[in-house]
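> the sequence and its predicted three-dimensional model are supplied below.
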Amino acid sequence: MSREERVGAARSPVAITGIECVFPGAEDKDALWDLLMRGGDAMRSVPDARWDTEHVVAPGPDVLPGTMNTRLGGYLDDIDLFDNDLFGIAPREAAAMDPQLRLLLQCAWRAMEDAGTGPRALGGSRTGVFVGAMGNEWALRMGCFDAITPHLGSGTGHGMMANRISYQFDLRGPSVSVDTACSSSLVAVDMARTALARGECDHALVCGVNVILTPALGIFYTQAGLSAPDGRCKPFSSRADGIGRGEGAAVVVLRRLDDALAAGDRVYAVIRGGAVNHGGRSNGFAAPNRISQREVITAAYAEAGVEPADVRFVEAHGTGTVLGDMIETAALGDVHAVPREQPCAVGSVKGNLGHTEGAAGTAALIKTALALHHGVLPASLHSRHENSALRLAERGLRLVKAPLRLPSGDMFGAVSSFGLGGTNAHLLLSGAPSAPRRGNGAKGAVSDAAAREPQLFTLSAPDPESLRRNLARQAVHVTRQRELDLPAMCHTSRRVKAGLKHRFSVTVTSRDALAEVLGLASRDDTVFARHTGRAAVPKVGLLFTGQGSQYPGMTADVYRRSAVYRRFLTETDEALGPHLGDSVVRLLLDEDPRVREPAYAQPMLFAVEHALGRTLLSYGVEPAFVLGHSIGEFGAACLTGALSLADAARLVCLRGALMQRLPAGGGMLAVLAPLDDVLGLVADEPLLGVAAINGPRNVVVSGDGKALSRVNEALAARGVRSRRLEVSHAFHSPLMAPVVEEFAAAAASVSPQTSGTPLLSTVLGGPLDDAPLDAAYWTRHITAPVLFADAARAALALEPTHLVEVGPRPVLKSLVSALQPPPGLRRLSTCSGKNATAEDLLEVVAALYRAGLDLAPQAPYTAQTEAPHRLAPYVFSPTRRFDTTVVPVRPAAPGPDPAVSAGTGPPDTELPELPGLPGLPDDLVHRTVVSVVAEVGGYSPAEILPDTVLYDLGYDSLTLLLVGRKLQDCFPRLAGAEPATGRAAAELRVRDLVAWVGEHLDGPLATQNSGVHA
């Protein structure tokens, strides 16, 4: 096996699944494509904020020492903008970070969104980061020794770029920065391919970046005779006279092709092969080598197994220097001047953007991938004046002078990138393979109602203002989607836009409805409040309703219009069918009145509640506990896995059938009185028993009808309210005794399972603990009273934030109200009653999401679609600005504090109240701590509240060390004390620091302030 065969066998095709970038005149990938298709020229003068061009620019034929020959280049707008709050980075730390890194963090966020994954979703995964960068002008700040800070040191240098991205997103794969000059980012792509092939990572973020902070390299290019006087690259043109510099940042997301297709990812293009080499000792250190360029191209094609004649176009390095163009076209001709039907098209993105140096490889790669994705190759700017000396035609080449329609089917394009010092890289790409359409995931669409299935759309941001900004952007995006796949869009929103603290969710059935509510929420406080919340850690208890809540046709609309509920109900129906001798689904859709008979009511209730519960779990709901009222306990136990579906189906059907065979004549009476007032009356009636204790003044008596009448009359005489319940039999009474023996025999084969979810038993009136859900338990369940009040009190003692009633209508919510639940407890219902809709069920998920529920990564997606929808990218803060000055040429006026630059409040804002310390002025310690914390992070003191967690301010161990040192400077008596700042930032609050200072000054805080202690 040859070397090429060995390399080819070691690598598999790699898919480009996500792209984001910012280049001159193009704020994102879509704007870049528009710029390329219209032949846009992004060159302009040096922005005033960069440096004073008066002293360094000397246009004209004479090359003066220390000068550059042009003011023009491809410059970005607003390189000082950075949304530090989104990344949890303190303002002062953000101000010390290389602007290139700040740009890359934002591009990485959007690239992951574009790839269909939440930017936080890859945390902890084997995701690699590969950064190609060339310029390192930010390091010049390190030359001012007095200004060096820990943040400046950790925010400077190529290595910190890859490492910071990996750290920020908690990525555990390789983290590498590459500097091979102009070929850096394409070499980084090749390194990422290798890491993916070797299994070192499963995703890779490949980045390229270049920001021009000083005129230094421009002066170098001029002095070396490489700089174009008009600041423009003119690739392969007769007017080519040098390099025009450009800026930019780009991130592409790569996956192994097989993995991408299996996951249903959208694929822009596929990298089929590649190679990297060096020019060796050529005719000059900065001069390219034709032989090496030819060899790297040949090696890339060999790895991919593609013949040169099959390569339709090459995105060339194309700097526009006379020597560079000559050598590059000669090398391309050496490979492509073979018998072929059409010449190989050649162009270069540098004509539009300038030479973006460290980002040049990714710029070329993105252009190539988008061309393959759209099926058209944009014209190469300045190509109309072709340099005839290059002899392109005889070399099998032609310049792209107008947009070129690319043929469908198998078609290949290539990318070249050559470094100033001699490192060459070449990649071969093809279009994305056709992806199979997804099925709808449900068994048989039941009607056109399924087309109106409600969808859950989510959005999140770190703060309310950011959320409003992104709501407005998505409203515009949705409005522009004339042929919108709503399920695909909403599924993407749940995967991509769902993880931050301030959350929006809405249930919709149409594009117009979604666009309207997004727009209203972005500008109307009432609508915004209705659909938003601040995420905490929800603790959810599920309550399963008992018999009596059923009705004909219950959940029919949910079945017709919720594919996931339909799937789970169908599965449950299949388990019940052999024992019931009928179909629950058919009975439900036919609104069969037999739902009131125990033989059908109990299986139907179980089926509905089990399917509702499974639907909640499929969205990511993880109950802290479950509780079932009577027959509802079967649904609760089955949902936790403590009882198998097969056993539950068999027992529920048998239970209902046995009870229906009992003679009529029994009844049930609800009594609004304390249990003690009822027990005396029941004790004298052997055919009566207490069936349920639902509250402190809510007792159900069950048994013989005549005996119930006598008790009812006695209660009326005492002025006690009671009412007969509409039931067919006297459940949970002595009249159930005849069925116990047969049921116990059938239940003997039950195999109870261990469940990690606590089950609160209404038989025991509290936690099940180690009591097995065996035949004895389920047999006792028939005659034992339902101790709902006791079980519910035990549930409330677990301090849930939400109780969700799982059943066809809300019943238990009102019973819980009588138990004096805490004021903040939210009570939700999966169904509202006879008019219950699919929206009711989905709105429970929406409410839990707003409260902090993290939706399952594969939350239900049942639509038929070819690929996920790409939403509008995240809109970063337009106001948070940070200094980008490195070495000012003119004397600089004192700059603003980075916290003020970031848009925070004034430093003298009144502080929130926090109790003082004995022997000290009331707020001296508090104010000092707040001042230090604010100063170290670059915040306004108004933002530092007593319960602020330092981790939420972006503080880490390094920042906490600075806080500790400054507090010791303020309070020398703290020297030698065990530092409170040694605790993890994720746990440490501002009030903990105040307490720590107090304990080491004049003793502990006053007694009334003991709550300040951690």
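Nice, I can see it.
> okay, CA-based contacts and neighbour counts for the rest of this
Noted.
> find the centremost residue of this protein, please.
residue 118 (2.5 Å; CA atoms, centre = their mean).
> from what I see, that residue and residue 497 are in contact.
Yes. Residue 118 is within contact range of residue 497, at 6.3 Å (criterion: CA atoms under 8 Å).
> picking up where we left off before, part of a strand, is the residue nearest to the centre of the chain?
No. Assessed with DSSP: H, G, I helix; E, B strand; the rest coil, residue 118 is coil; it does not lie in a strand.
> grab the nearest non-local neighbour of it.
Nearest residue to residue 118, sequence neighbours excluded (CA to CA, 6 or more residues apart in numbering): residue 496, at 3.8 Å.
> ok, then the element right after the longest helix seen in the chain?
If you go by DSSP state H, the chain has its longest helix at helix 598-618. Going down the chain from helix 598-618, the next helix or strand is strand 625-628, by DSSP states H and E.
> how near is the residue nearest to residue 118 to residue 458?
9 Å (CA to CA, to the nearest Å).
> residue 96 now?
Where residue 458 is concerned, residue 96 sits at a distance of 34 Å (CA to CA).
> the two: which is more packed in?
More neighbours surround residue 458 than the other of residue 96 and residue 458, with 27 against 23 (other CA atoms under 10 Å).
> which residue is the nearest non-sequential neighbour of the more buried one?
Per CA to CA, 6+ apart, closest to residue 458 is residue 505, 4.4 Å.
> and for residue 142?
residue 148 (6.0 Å).
> burial of the one you found, as a residue count?
Residues near residue 148, counting by other CA under 10 Å: 13.
> presented hereafter is structure B, for comparison with structure A:
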Amino acid sequence: MGRTSGPSQYPVAVVGLDCRFPGAPGPEAYWRLLLSGAHAIGERPASRGASAVPGGFLTDADAFDRAFFAVPTADARAMDPQQRLLLECSWRAIEDAGISPTRLAGGSVGTYVGSMSDDWMRLSLAAPEGVSPRTGTGSGRSMLANRIAYQLDLRGPSLTVDTACSSSLVAVHLACTALRTGECDLALAGGVNIVVGSVLDEIYAQAGLAAPDGRWKPFSEAADGIGRGEGVGVVALRLLEDAVRDGDPVHAVILGSAVNQDGRSNGIMAPHRASQREVIATACRRAGAAPQDIRFIEAHGTGTPLGDQIEVLSLGDVFRDEQGVREWPLAVGAVKGAIGHTEGAAGMAGLIKTVLSLRHGVVPASPWSGEENPRLGLARRSMELITEPLALPADGCRAGVSSFGMGGTNAHVVLATAPLPAAPAEPGPGVGVFTLSADTPRALRRNLRLQAVDVAGRTGEELARLCWTSNRSRAALPYRFATAADGPEELASRLFAAAELETEYDERTAAAEEPVLAFAFTGQGAQYPRMTAGLYEGSTVYRTFLEEASKALQPYTVTPVHEAILAGDPVVHRTGTTQPALFAVQYALARTLMELGVRPAAVVGHSIGEFAAAVVAEALDLADAARLVAVRGAFMQQLQEGGGMLATRARPAEAAALVADEPTVGVGALNGPGATVLSGDLAALERIRAKLEERGLMCTPLRVSHAFHSPLMAPMLGRFERVASRIPAGRPRLPFHSTVRGRLLTPGEELDAAYWTEHICATVRFEDAITSLCDRPPTHIVEIGPKPVLSNLIRRIGAAREIPALGVCRNEDSGLRELGELLAHLHQDGLDPAWDTFYPDAGKQAVRMPAHAFSTEWRSWHQQLTTAAPAPRPAGSPAAAHGVAAPDRVRQGVREAVATVRGGRHDELDDALRFYDDLGFDSVMLMELKYRLEVRFPELGELSMPEMLSSLVSVESLIAYLSEQLIAAVAR
């Protein structure tokens, strides 16, 4: 919804930024350059045209991580380097805002880019034979903003602004306006300039605007014109109230802005004092800032005697202090003295310098050339140049940024120091899960090293916030690293170690799109005093769910179950308490994982574990399950003690034969190969044990109070069934692999009173249930219980041997660390958890972390494109004599055309490659392919695209189609 009242009521927060300027490959390097007071003007690279005039030039401007953005080679070669730079810069600015760029896909995000250069288009059109559909998408200023929106799938307004030198600051103004009117929720505003040719140098020289030494000397007595520079910068913007509400980091605040035009002045290229005065005054008025509130101005700094004088006069008109209200002179700086005039990016260079100055509380001295121009009269106008670092007030201040365009479009922005965030509760040392990903193993290792260096300098109090920021701001790409840590030293060590693993990430496949998980709920015997106490103390989510289960059990227990568990009382080993306690723990663990985004696609439960499994599968509600479990445990405890259970290596058939002669003994559980449990009368078990040991089969008596899942449970069945009959029957909504039936329940089968009654004496057919689960195998099995009991059994079952079995808890000390390790494992394998749930509120505050380091291996600059002439037909061949191409000529012609369109070498193409699935062709590429085939085979005339489509399956099918067409052409 748009804001209808005055713009000044809706300040805009700069929540993220990134930039590259001469001598500064990133924001921190830019800040160091500015603080140094040095300039980055140097010799012009040979790739920047014929002019020998120095300037400020980017290194690696030809590099682009095309694979990261999934841009085909041929497309990347055709792309204006300005598009490439903006893509990488936009990605990093979004990350700096604490947002994963992939989360913005499909969202209302605006894209506003300032630029004034069409050099790439001009050079691309210089060779008509090289023109292709990519010439339109790869160059032209309109595509600068649209390329960002397309690649990142941003659905808000998208436009490139060209007002010459003021373009990028006008883009900021338009972005702020769009945010205030509700056209978008987040906006990217940027500017870019790359010098590709020398045409503009010649224009500046002929107009008398070029500085002979390439140095820009604003407000200096030696000022003699423009020194050109390159650069790119992007800021991510949100309404301040939205940013504060969502806890976004805020670099600085834009209070107001204005744009106007000189109109008819002293020449279309000449500045206009009245218009400059008015745009500054209007911006201040919209910002609610009185002239004396502005501490410093980042000036346009025309760098010519006339332009500097008019700018000073217009500033004096607005800020000159006739009544002595100002406490200090208006400080004036100009970044062009350090990096040159970056033209379409000039306003962004000044804006980012100002944002960084407000954030750091100091304005760097500008690298002035020579003495101040005395004719400007700065002192008598209450102004001074920033010749040494200017400390800003501790409680913040306001500043202005000006940018004036050749042609008369002026822009001014008023900024303020970011408001101090409400002091959050200190999380203290805690556990976090640090995540990082990349598109290739090599890129992952490169970024692991970068992050390791940063983490090594962090404090323990920052750890949770740093980890939360990594979860929130980093896209989940195919090759992933994740680890739980409770200190920066440990985390840094793990990052460094992972970065040195040269083969692990290469050999491991990329993460699956989404793991398919099964929950396996532990049975009786896994309990112990204070089980999950560490998790109860460390996780408010787990605590909430354990107490919820305890409350549901309260009507049937003397002491609240969670209190009995945490008290360390051995009573948890008494059946009447054991079963409710295990159920409560399993319910709480499962619900905690589900809140964290770890959701099962299927469930299986071992004995008492089936009740919690039934709740997760929505066949029982919590209250009904609690009643059944509590009554079941109480009735079992009331049975006469004296029975036992015997773990044996007997095979199922062998065990069945042994118990056939002992009516008081049953097969309690078939857990897997060599893992059979017999249950029943102690004397009878001793007789069976003796027989098995005579056969060399090891037996181990289990410490139990009763003979569970045996005929000795029969006395309680009637009583239990009467209680169970009052509980509604339910059908699982998730695949439920029953350990009573030893298979997947069919869609019509219910968990009713008969099932739960049969459950008491029935054999636990765990091996069969797991084998059934593996008919459609999950990618992971997560054991839900207070310690890993089932995982070892699962690994012994043939069908599940290759499936990772993961636990949540190991012992009473297991807490957030172990939970974090589980999340880290699953995230590395493709899961994207609901990370916010893992951290306490105090840990959910974004911190700055190094941006993604893109690959610089792939490089491309402007090349003269030519289209190969049709291959000559072999002389003397019968086919050539009749105008029919030989098969080799068709094959080579098709391959070369495909390679020209797609990029790469024609001799590396496999004829079996499919155009859509393997080569990634789209409609534009197909039309270009059609054109290039017509050039190579002129005897065919114009090809019919509808006819071609059925043959555009693979390279081989296209070769066959063209061969037929050539034969038909001769026959005509």
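Arrived safely. Not measured: the values here are computed from a predicted model.
> the longest helix of the first structure packs against which elements?
helix 563-580, helix 584-589, helix 632-640, helix 645-661, strand 802-806 (3 or more CA pairs under 8 Å, 6 or more residues apart in numbering; DSSP states H and E).
> about what we covered before: what about the residue nearest to residue 458 of the first structure, which helix or strand?
Using DSSP H and E, residue 505 of the first structure falls in strand 502-508.
> so the following helix or strand past that strand corresponds to what in the second structure?
Helices and strands here follow DSSP H and E; after strand 502-508 of the first structure, the next one along the chain is helix 511-523. With TM-score structural alignment applied, helix 511-523 of the first structure matches the range 488-500 in the second structure.
> next one: that stretch to chain centre, how far?
Averaging C-alpha positions (CA atoms, centre = their mean, to the nearest Å) puts stretch 488-500 of the second structure 21 Å from its chain's average.
> translate residue 150 of the second structure into the numbering of the first structure.
Under the alignment (TM-score structural alignment), residue 150 of the second structure maps onto residue 167.
> doesn't residue 644 make contact with residue 755 of the first structure?
No. The pair residue 755 of the first structure / residue 644 is not scored as a contact, 11.0 Å apart, by CA under 8 Å.
> then residue 693 of the first structure would be within a helix, right?
No. Looking at residue 693 of the first structure with three-state DSSP, it is strand, so not inside a helix.
> picking up where we left off before, list the contacts of the alignment partner in the second structure of the residue nearest to residue 118 of the first structure.
Using TM-score structural alignment as the criterion, residue 496 of the first structure maps onto residue 473 of the second structure. Residue 473 of the second structure is in contact with 94, 95, 96, 97, 98, 99, 100, 101, counting by CA atoms under 8 Å, 6 or more residues apart in numbering.
> likewise residue 865 of the first structure?
437, 438, 439, 485, 488.
> and with 10 Å instead?
Contact analysis of residue 865 of the first structure by CA atoms under 10 Å, 6 or more residues apart in numbering lists 264, 436, 437, 438, 439, 440, 485, 487, 488.
> ok, and the closest non-adjacent residue to the fifth one?
Excluding the flanking residues, the one nearest residue 439 of the first structure by CA to CA, 6+ apart is residue 864, at 5.3 Å.
> alignment lookup: that neighbour to the second structure.
In the second structure, residue 864 of the first structure lands on residue 842 (TM-score structural alignment).
> for its match, give its distance to residue 819 of the second structure.
19 Å.
> ok, residue 708 of the second structure next?
31 Å.
> and what of residue 115 of the second structure?
Counting by CA to CA, the gap from residue 115 of the second structure to residue 819 of the second structure is 49 Å.
> more neighbours, those two?
residue 115 (31 against 22).
> which residue in the first structure lines up with the more buried one?
Counting by TM-score structural alignment, the partner of residue 115 of the second structure is residue 133.
> who are the contact partners of the nearest residue to that match once chain neighbours are set aside?
Of all residues not flanking residue 133 of the first structure in the chain, residue 358 sits nearest, at 4.2 Å (CA to CA, 6+ apart). If you count contacts by CA under 10 Å, 6+ apart, residue 358 of the first structure has them with 131-135, 178-186, 207-211, 246-249, 419.
> show me what residue 358 of the first structure lines up with in the second structure.
So, by TM-score structural alignment, residue 358 of the first structure is matched to residue 344.
> just say helix, strand or coil for that match.
helix.
> quick one: the closest residue to residue 453 of the first structure other than its chain neighbours and residue 865 of the first structure, what's the gap?
Spatial nearest neighbour of residue 453 of the first structure, chain neighbours left out: residue 561 (4.6 Å); criterion: CA to CA, 6+ apart. From residue 561 of the first structure across to residue 865 of the first structure, the span is 18 Å (CA to CA).
> repeat that for residue 693 of the first structure.
In terms of CA to CA, residue 693 of the first structure sits 51 Å off from residue 865 of the first structure.
> circling back: in JSON lines, list the contacts of residue 865 of the first structure along with distance to residue 742 of the first structure, neighbour count and secondary structure.
Output for the contacts of residue 865 of the first structure, formatted as JSON lines (distance: CA to CA, whole Å; neighbours: other CA atoms under 10 Å; DSSP: H, G, I helix; E, B strand; the rest coil):
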{"residue": "264", "distance to residue 742 of the first structure": "52", "neighbour count": "17", "secondary structure": "coil"}
{"residue": "436", "distance to residue 742 of the first structure": "53", "neighbour count": "11", "secondary structure": "coil"}
{"residue": "437", "distance to residue 742 of the first structure": "52", "neighbour count": "11", "secondary structure": "coil"}
{"residue": "438", "distance to residue 742 of the first structure": "48", "neighbour count": "13", "secondary structure": "coil"}
{"residue": "439", "distance to residue 742 of the first structure": "45", "neighbour count": "11", "secondary structure": "coil"}
{"residue": "440", "distance to residue 742 of the first structure": "44", "neighbour count": "14", "secondary structure": "coil"}
{"residue": "485", "distance to residue 742 of the first structure": "54", "neighbour count": "18", "secondary structure": "coil"}
{"residue": "487", "distance to residue 742 of the first structure": "49", "neighbour count": "24", "secondary structure": "helix"}
{"residue": "488", "distance to residue 742 of the first structure": "51", "neighbour count": "20", "secondary structure": "helix"}
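> quick revisit: got CSV for the contacts of residue 473 of the second structure, with distance to residue 777 of the second structure too?
Shown next, in CSV, are the contacts of residue 473 of the second structure (distance: CA to CA, whole Å):
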residue, distance to residue 777 of the second structure
94, 38
95, 36
96, 40
97, 40
98, 37
99, 35
100, 32
101, 33
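> which of these lies closest to residue 39 of the second structure?
The closest of the contacts of residue 473 of the second structure to residue 39 of the second structure turns out to be residue 96 (CA to CA; 26.2 Å).
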